[in-house]
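[1] This is the structure alone, sequence omitted:
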C-alpha cells in the first residue's frame, strides 16, 4: 500500500499563463457548484496580459478534435454501439464497444469497463475505449444519457441532462454493463474498470458493490464509494491531481477505510496537475503526467487481469 506523489516540471496545463483561479472556477462550474454566468463573470475579473475572456474560456472548454489519439476506423480495432438490457438501471442502456481485431473465440481477452464524467459519453471517453482496445482489452463505455437520447454533442447540455437522472439507476446501468463484459463470449471473464471524475466515483462504487465481478479498478480523481468499502476485493490504482482540492479532501478518510479493510491499493498524486489532467481536449491536460498515469493503468490491467 503506497501513496506516491509525482514531482514534475511539466507546466503545460497552465500554458499561456492561465491563472490557477480560472482552473478552480472551471472545476466549480463543471461540477454544478456555480452557473455559467457566474463562471464567466469571475473570468472577467482576471487581469492577465495577453489574455481575454474568450481566450481563457475557450482554453478551458473541451475541443474534442484534439482528443482523438486512436481513429474510430483504426484497422486494429472493431467498434460499434451496443444496446443492452439493464434491469438494475433504466431497463435498456447503450454503450460503445471496442474489440481488438485479433480477439476471437480462440483468442479471448480481458475486458475493461470505461466510465465517463458527469456529462455523458463524449468523444474523449470513446477515444479512451479505443486506446484500451489498441492495448489488447475489450473495452465498453456506456452512455448514462441513453434514456434521454444520448450524449447531446456538447458538455454543457450533457451536464444538465445527467443531473436530471436517478444516480442509482445510472449505477445500475454500469453494473449491468460490467456483468455483460464478464459474460461476453469473447471475454476471459476478467473485468477491470477505469473512470474519470464521476466515472472515478463509479469505479470505486462498483468495486465495492460488485466484488465478484470487478477484478481491478483504476479511478481517476474520483470520490469514494458511499458504502460497502469493506467488501472490496479488487486491487485499486488511484490517480489524483495535486491541485484538485475538492476530490483530495475526501482521500484521507477513504484511505483509512481502505487500510482498515486491507484493500490492495496504490495511490498516485500528480504534481501541478488539476482535476481532469488526463483529458486532452482542454487546457487542464498535462501531457507528461497523463501519459505516465495511462502507462501505469495499462500495466496495472495487464498484471491484474491476466488469466
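    Everything's here; your move. All of these numbers come straight from a predicted model, not from anything done at the bench.

[2] Every contact and neighbour count from this point should use C-alpha atoms.
    Will do.

[3] Helices of this structure, start to end?
    20-30, 36-43, 53-60, 123-134, 155-163, 167-183, 198-209, 245-248, 251-260, 287-304 (DSSP state H).

[4] need these in JSON lines with distance to residue 230 and mean neighbour count, can you?
    Converted to JSON lines, the helices of the chain look like this (distance: least, CA to CA, whole Å; neighbours: other CA atoms under 10 Å):
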{"stretch": "helix 20-30", "distance to residue 230": "31", "mean neighbour count": "18"}
{"stretch": "helix 36-43", "distance to residue 230": "39", "mean neighbour count": "15"}
{"stretch": "helix 53-60", "distance to residue 230": "38", "mean neighbour count": "16"}
{"stretch": "helix 123-134", "distance to residue 230": "29", "mean neighbour count": "24"}
{"stretch": "helix 155-163", "distance to residue 230": "29", "mean neighbour count": "17"}
{"stretch": "helix 167-183", "distance to residue 230": "18", "mean neighbour count": "20"}
{"stretch": "helix 198-209", "distance to residue 230": "7", "mean neighbour count": "25"}
{"stretch": "helix 245-248", "distance to residue 230": "21", "mean neighbour count": "16"}
{"stretch": "helix 251-260", "distance to residue 230": "8", "mean neighbour count": "14"}
{"stretch": "helix 287-304", "distance to residue 230": "20", "mean neighbour count": "17"}
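
[5] Tabulate these (CSV), appending distance to residue 280.
    Formatted as CSV, these follow (distance: least, CA to CA, whole Å):
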stretch, distance to residue 280
helix 20-30, 15
helix 36-43, 21
helix 53-60, 11
helix 123-134, 8
helix 155-163, 15
helix 167-183, 24
helix 198-209, 17
helix 245-248, 20
helix 251-260, 25
helix 287-304, 8
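
[6] Which one of these lies nearest to residue 78?
    Across these, the minimum distance to residue 78, taken as CA to CA, is reached by helix 123-134, at 8.7 Å.

[7] Compute the inter-axis angle for the closest one and helix 287-304.
    Put simply, helix 123-134 runs at 50 degrees to helix 287-304, going by axes from the mean of the first three to the mean of the last three CA atoms, to 10 degrees.

[8] and here's the other structure:
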C-alpha cells in the first residue's frame, strides 16, 4: 500500500478538531480557502492549526502504488451507455490483469469528488490481485474529473445524486457483462462510493455476488431484505457521522439472513484507506485490503 511520505506530518499530532473540520470540508460545500481559514483560528498544542490542515490535503503523486504502465495490467478508458443517468453516456477506467481471462469483475466506486488518481490506483491494485476492475467517473456528464478534488466536489454536488447511482449501476452491469468477465461481480467503494455499494446490493439483489463498502452510509432498514450478496463492511473508529448507522444495519442484516462481516478499525479516521492524506492508516488499510481481496476471491470464483 506504500509507505508514508517522508515529509508527512505525524498523524498522532494532528488535533482531532482539525480532523473533524476536514471531514466537514470534504462532505459539504465548504471551499478550501474557508477550510484553511477556519483551521488557522483553532488553537492547538505543539503546532499550527493551519499547518495541520494543509497536511491533510491530498498528495496524489506520492500515493501511487502501481504505475499505469505496470506490465501486470492493461488499463484503458472505456465509455458505456447509461440510460436513466445524468447524460445517458458514461466513461470509466478499465484495468485488466495480464492474461487472457476471463476474470472476476469488480466495480470500484469513488468518493464524492470523481475519479481521482487514488481511485484509479485502487482499480490497478484490484487488477494486480486478479480482478477485472472498472472505476466509473461519476463526473463524466459534467466534463469528467477536473484534476483537483475541490472542483470535483463542486461538480459532483451539482449532479443529480440519484442519477449518479444509476450511472454506477449501469457501470456495474457493463463490467459484469464484459467479454473478459467470468460473469461474477463484486463492488467496492469509499465514503460516497461505500454508500453506492450498499445501494447496488439493494438494487441488484442476486446479480451482485459480493459487496465491500468502506465507511459507507447504510441503506434504509426496510431495504435490507432485498440484499442477497454477502457483504464485508469496513469502518473507521473515529467516524461518528457514518458509524451512527452501524448497529441498525447489522441488526437488519442479521434479521434478513444476509451473510456479512463488519470490521471497525481501532484508532482510524474516516478515509483511512486513502493513502494520499495523513488520514491514511497503513496497518488498517493493508488489513482491510487483504480482507477485501480474499473476500472477492472466495465469492467471485467462476
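    Everything's here; your move. Everything quoted here is computed from the prediction, not taken from an experiment.

[9] rewinding a little: closest one to residue 85 of the first structure among the helices of the first structure?
    Taking these one by one with CA to CA, helix 167-183 is closest: 7.5 Å.

[10] Give the aligned range of that closest one in the second structure.
    Matched against the second structure by TM-score structural alignment, helix 167-183 of the first structure falls on residues 161-177.

[11] Quick one: residues in contact with that stretch.
    Residues outside stretch 161-177 of the second structure that contact it (CA atoms under 8 Å, 6 or more residues apart in numbering): 80-86, 90, 92, 105-107, 109, 132-134, 136, 138, 181-185, 187, 196, 199-200.

[12] how far does that stretch sit from the chain's center?
    Averaging C-alpha positions (CA atoms, centre = their mean, to the nearest Å) puts stretch 161-177 of the second structure 15 Å from its chain's average.

[13] next one: stretch 125-137 of the first structure
    That offset, for stretch 125-137 of the first structure, works out to 12 Å (CA atoms, centre = their mean).

[14] against the second structure, where does it fall?
    By TM-score structural alignment, stretch 125-137 of the first structure lines up with residues 119-131 in the second structure.

[15] Give me the residues contacting the matching stretch.
    Contact with stretch 119-131 of the second structure is made by 64-68, 72-73, 75, 93-97, 103-106, 108-110, 132-135, 293, as judged by CA under 8 Å, 6+ apart.

[16] In strands, which of those appear?
    Among those, the members found in strands (DSSP state E) are 73, 75, 93-97, 103-106, 108-109, 132-135.

[17] Counterpart of residue 295 of the second structure over in the first structure?
    Alignment note (TM-score structural alignment): residue 295 of the second structure maps to residue 300 of the first structure.

[18] again but with residue 144 of the second structure, I slipped
    Under TM-score structural alignment, residue 144 of the second structure pairs with residue 150 in the first structure.

[19] Distance-wise, check the counterpart of residue 192 of the second structure in the first structure relative to residue 42 of the first structure.
    Residue pairing (TM-score structural alignment): residue 192 of the second structure is matched to residue 198 of the first structure. Relative to residue 42 of the first structure, residue 198 of the first structure is positioned 25 Å away (CA to CA, to the nearest Å).

[20] Please apply the same query to residue 199 of the first structure.
    Distance, residue 199 of the first structure to residue 42 of the first structure, by CA to CA: 28 Å.

[21] ok, now residue 19 of the first structure?
    For residue 19 of the first structure relative to residue 42 of the first structure (CA to CA), the value is 12 Å.

[22] Also residue 16 of the first structure?
    Distance from residue 16 of the first structure to residue 42 of the first structure, by CA to CA: 18 Å.

[23] out of the contacts of stretch 119-131 of the second structure, which are buried?
    Neighbour counting with 16 or more other CA atoms under 10 Å marks 64-66, 68, 72-73, 75, 93-97, 103-106, 108-110, 132-135, 293 as buried within the contacts of stretch 119-131 of the second structure.

[24] rewinding a little: number of nearby residues for the nearest residue to the match of residue 192 of the second structure once chain neighbours are set aside?
    Spatial nearest neighbour of residue 198 of the first structure, excluding adjacent residues (CA to CA, 6 or more residues apart in numbering): residue 117 at 4.7 Å. Using other CA atoms under 10 Å, residue 117 of the first structure is surrounded by 25 other residues.

[25] what residue lies at the spatial centre of the first structure?
    residue 196 (2.0 Å; CA atoms, centre = their mean).

[26] Can you name the residues that contact the aligned partner of residue 238 of the first structure in the second structure?
    With TM-score structural alignment as the matching criterion, the partner of residue 238 of the first structure in the second structure is residue 233. For residue 233 of the second structure, the contact set (CA under 8 Å, 6+ apart) comprises 212, 213, 214, 215, 260, 261, 262, 263.
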